[in-house]
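> Quick check, what structure comes out for this input:
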Amino acid sequence: RTQHIQARGPTMAATAAIAKALDLKEKGNQAFKNGEYRAAMTAYHEIFMYVHGYSEGNAGAATLPGQTTRPVTKEEMDQIHELKLAHFCNLAMCHMKVGNIPKALANCSKALAIDPQNVKALFRRGKCHAQLGALDESKADLDKLLQLDPSNKDAMRELRALKTRFASHRKKEQKKFAGMFDKLNAEEGEADAATANAMETEAVAMPAGEAGVPSKLGVRIVAEDEKHRVVINRGGGGAEGGAQGGSMTAPPPATAAGGAEAAVAELADDEEEDIGEPLEAPQAFQPSDVLVRAG
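Modelled structure (predicted):
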């Protein structure tokens, strides 16, 4: 067993290594057909052990010091290339069968790194993206596949299923955002109502014609007529009409009427136009004697 392991890789003749890899591929295919996915994975995995470490070049040339790959002919390199693709693509299929979608996707991507136009790898990676919820990435892979193979029925079927999922996803998103907007509108309505109630509570009630009635904020109307209103704020404000100062005490109810008349009269006097101080009494006019000279 130890000698067999040491014989693998670039130390083995390319022809023998390719033959062993082909045998492992057939073994894996048979296990996959029988539903033995774990056994198939083991066989496919071993393929890579026989096909790595080679590069296209002069097969008869001696290996240079420090060279990490062994040169093979173009025909041999083509076979190795196909066996590497089979290794990754078939491993991806086995991982999909056992439900390990992330590993399946990773193997598809490795296959596409070798051959970006590999139809099997594109199809399987598209399905993996769809199962992982990456709908845009899935569509990109399937669209590219159909560009390479427009008659691929499997890809067309997957795209139809993908369009249905896109429509369902859009409906869910619209419903989610509609509910979000309804909630925001409801919250804004509640906030507006609370603000209106607060403003109504803080508003100062001053009914016309009711002198001496205290308001919610301690404001008392002491006098008013059609043009004037005198208000005294017992909470520290001034009287409406320009009076300033600290707290003022409203007049007793018994004198409210007289006080109102005096206040209104005082305001009326204040509004009269100031025409200045009166002049002194005029001096009496004394006409002087007028001499009329005859002509």
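> Please make it C-alpha for all contacts and neighbour counts, starting now.
Noted.
> gap between the helix or strand containing Arg220 and the chain center?
Assigned by DSSP states H and E, Arg220 belongs to strand 219-224. Put simply, strand 219-224 sits 57 Å off its chain's centre (Cα atoms, centre = their mean, to the nearest Å).
> name the element the residue minimising distance to the centre of the chain belongs to?
With distances taken as Cα atoms, centre = their mean, Phe177 lies nearest the centre of the chain, 11.3 Å away. When elements are assigned from DSSP H and E, Phe177 belongs to helix 153-202.
> Distance from that helix to the middle of the chain?
Counting by Cα atoms, centre = their mean, helix 153-202 comes out at 13 Å from the chain centroid.
> Same check on stretch 67-77?
Centroid separation between stretch 67-77 and its chain, computed with Cα atoms, centre = their mean, is 52 Å.
> Kindly report the same for stretch 78-97.
Distance, centroid of stretch 78-97 to centroid of chain: 40 Å (Cα atoms, centre = their mean).
> Name the surrounding residues that touch that stretch.
Stretch 78-97 is touched from outside by 18, 21-22, 25, 32, 37-38, 40-41, 44-45, 47-48, 51, 101, 103-108, 110-111, 114-115, 120-121, 124, 128, with contacts defined as Cα atoms under 8 Å, 6 or more residues apart in numbering.
> To compare with the earlier structure, here is another sequence to fold:
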Amino acid sequence: MAEGGDSGVKEKPHKKELSISEKIEKAVALKEDGNQHFKSGDYKDAVKKYNYALLYLKGLGEDPTSQIVPGVKSQSLTKSQKETRNKTLFACYNNLSGCMLKEERWDRVIRHATSALELQPEGNSRTFYRRGTAYLATGNLDSADSDLKRAAVLSPNDPAVNKQLIELGEKMKEFRKKEKEIYSGMFVRKNKITVEKN
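So this is what the prediction gives:
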């Protein structure tokens, strides 16, 4: 293995047609390289590796993301290949959401976590935590509530999840207070107008 966690795998798919097994192997190796970059805090290179891994998997089997690439035809996979493809796709999307979380690129956190959950709706606590955190940061409190509560069910003792739930609770209280002020202000103005008319 090359220095820095690189396996020496060529990142960009070649023009030469690779077999399904070769594409899956290259995608898995690139995902592992991405994991090494992620662990070392090199999110830019991790993102690059995960994206290249996804390129190798586009169009393989019933990949729901293959519709993104026009002209790519699905290829049949064995049961084992499907499992490896789905596991690798999920990991890449989930880890991309983690990279984007570190960079506070909330729209991309949501997009990548959602792609991961389309592959595995049960997800894992990190997937729901990341998307819930992004929803919270963008003010989508209902979606944040749903995702963070799901993350808490999956990992009840996770301090990061519990911290976000506390922040969510505070933002919801603040939102309700502002909402109450708006509605009470509307009620007072309506009564004032009614009194003036009389």
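> What is the strand holding Arg220 of the first structure packed up against?
Secondary-structure packing of strand 219-224 of the first structure (3 or more Cα pairs under 8 Å, 6 or more residues apart in numbering; DSSP states H and E): strand 229-233, helix 256-271.
> again, only this time at 6 Å
Using 3 or more Cα pairs under 6 Å, 6 or more residues apart in numbering; DSSP states H and E, the elements in contact with strand 219-224 of the first structure are strand 229-233.
> Tell me how far the strand it packs on lies from the chain's centre.
Averaging C-alpha positions (Cα atoms, centre = their mean) puts strand 229-233 of the first structure 55 Å from its chain's average.
> do the same with stretch 28-44 of the second structure
Centroid separation for stretch 28-44 of the second structure versus its chain: 16 Å, with Cα atoms, centre = their mean.
> quick one on the thing from earlier: the residue nearest to the centre of the first structure maps to what in the second structure?
Aligned against the second structure by TM-score structural alignment, Phe177 of the first structure finds its counterpart in Tyr183.
> now swap in Arg70 of the first structure and tell me
In the second structure, the residue paired with Arg70 of the first structure is Gln75, using TM-score structural alignment.
> swap in Ala19 of the first structure?
Per TM-score structural alignment, the equivalent position to Ala19 of the first structure in the second structure is Glu25.
> SS state for its match?
Under the three-state scheme (DSSP: H, G, I helix; E, B strand; the rest coil), Glu25 of the second structure adopts helix.
> What's the separation between it and Ala152 of the second structure?
Distance, Glu25 of the second structure to Ala152 of the second structure, using Cα to Cα, to the nearest Å: 34 Å.
> same check, this time on Tyr135 of the second structure
As judged by Cα to Cα, Tyr135 of the second structure and Ala152 of the second structure stand 16 Å apart.
> higher neighbour count, those two?
Tyr135 (23 against 20; other Cα atoms under 10 Å).
> Which position in the first structure pairs with that one?
Using TM-score structural alignment, Tyr135 of the second structure pairs with His129 in the first structure.
> That match: what's it in contact with?
Residues near His129 of the first structure by Cα atoms under 6 Å, 6 or more residues apart in numbering: Ser138.
> Let me know the helix or strand that it is in.
Per DSSP H and E: His129 of the first structure is located in helix 119-131.
> quick one: buried residues of that helix?
Buried positions in helix 119-131 of the first structure, judged by neighbour count with 16 or more other Cα atoms under 10 Å: 119-130.
> Checking Pro116 of the first structure next. Helix, strand or coil?
coil.
> separation between it and Cys89 of the first structure?
Distance of Pro116 of the first structure to Cys89 of the first structure, given as Cα to Cα: 13 Å.
> Could you do Leu83 of the first structure as well?
Taking Cα to Cα as the measure, Leu83 of the first structure falls 10 Å from Cys89 of the first structure.
> So which of the two has more stuff around it?
Cys89 (27 against 22).
> Give the equivalent position in the second structure for the more buried one.
Aligned by TM-score structural alignment, Cys89 of the first structure pairs with Asn94 of the second structure.
> Against Leu101 of the second structure, how distant is that match?
Per Cα to Cα, Asn94 of the second structure is found 11 Å from Leu101 of the second structure.
> same check, this time on Lys48 of the second structure
From Lys48 of the second structure over to Leu101 of the second structure the distance is 15 Å, taken as Cα to Cα.
> what's the answer for Asn198 of the second structure, then?
Applying Cα to Cα, the value for Asn198 of the second structure to Leu101 of the second structure is 58 Å.
> Likewise for Lys190 of the second structure?
45 Å.
> which of those two has more neighbours?
Set side by side, Lys190 of the second structure and Leu101 show more neighbours around Leu101, with 19 against 11, by other Cα under 10 Å.
> How far off centre is stretch 15-26 of the first structure?
Centroid displacement of stretch 15-26 of the first structure relative to its chain, using Cα atoms, centre = their mean, is 53 Å.
> quick one: contacts of that stretch?
43-44, 47, 50.
> Turn those into a markdown table, columns for secondary structure and neighbour count.
Formatted as a markdown table, those follow (DSSP: H, G, I helix; E, B strand; the rest coil; neighbours: other Cα atoms under 10 Å):
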| residue | secondary structure | neighbour count |
| --- | --- | --- |
| Ala43 | helix | 22 |
| Tyr44 | helix | 28 |
| Ile47 | helix | 25 |
| Tyr50 | helix | 26 |
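> Tell me the one among those nearest to Ala223 of the first structure.
Closest approach between these and Ala223 of the first structure, by Cα to Cα: Tyr44, at 104.0 Å.
> Val28 of the second structure versus the aligned partner of the closest one in the second structure, what's the distance?
With TM-score structural alignment defining the correspondence, Tyr44 of the first structure maps onto Tyr50 in the second structure. In this view, Tyr50 of the second structure and Val28 of the second structure are 9 Å apart by Cα to Cα.
> Could you check how far the closest residue to Thr68 of the first structure other than its chain neighbours is from Lys144 of the first structure?
What sits nearest to Thr68 of the first structure in space, not counting adjacent residues and going by Cα to Cα, 6 or more residues apart in numbering, is Gly53, at 6.9 Å. According to Cα to Cα, Gly53 of the first structure and Lys144 of the first structure sit 31 Å apart.
> Those two: who's more crowded?
More neighbours surround Lys144 than the other of Gly53 of the first structure and Lys144, with 17 against 14 (other Cα under 10 Å).
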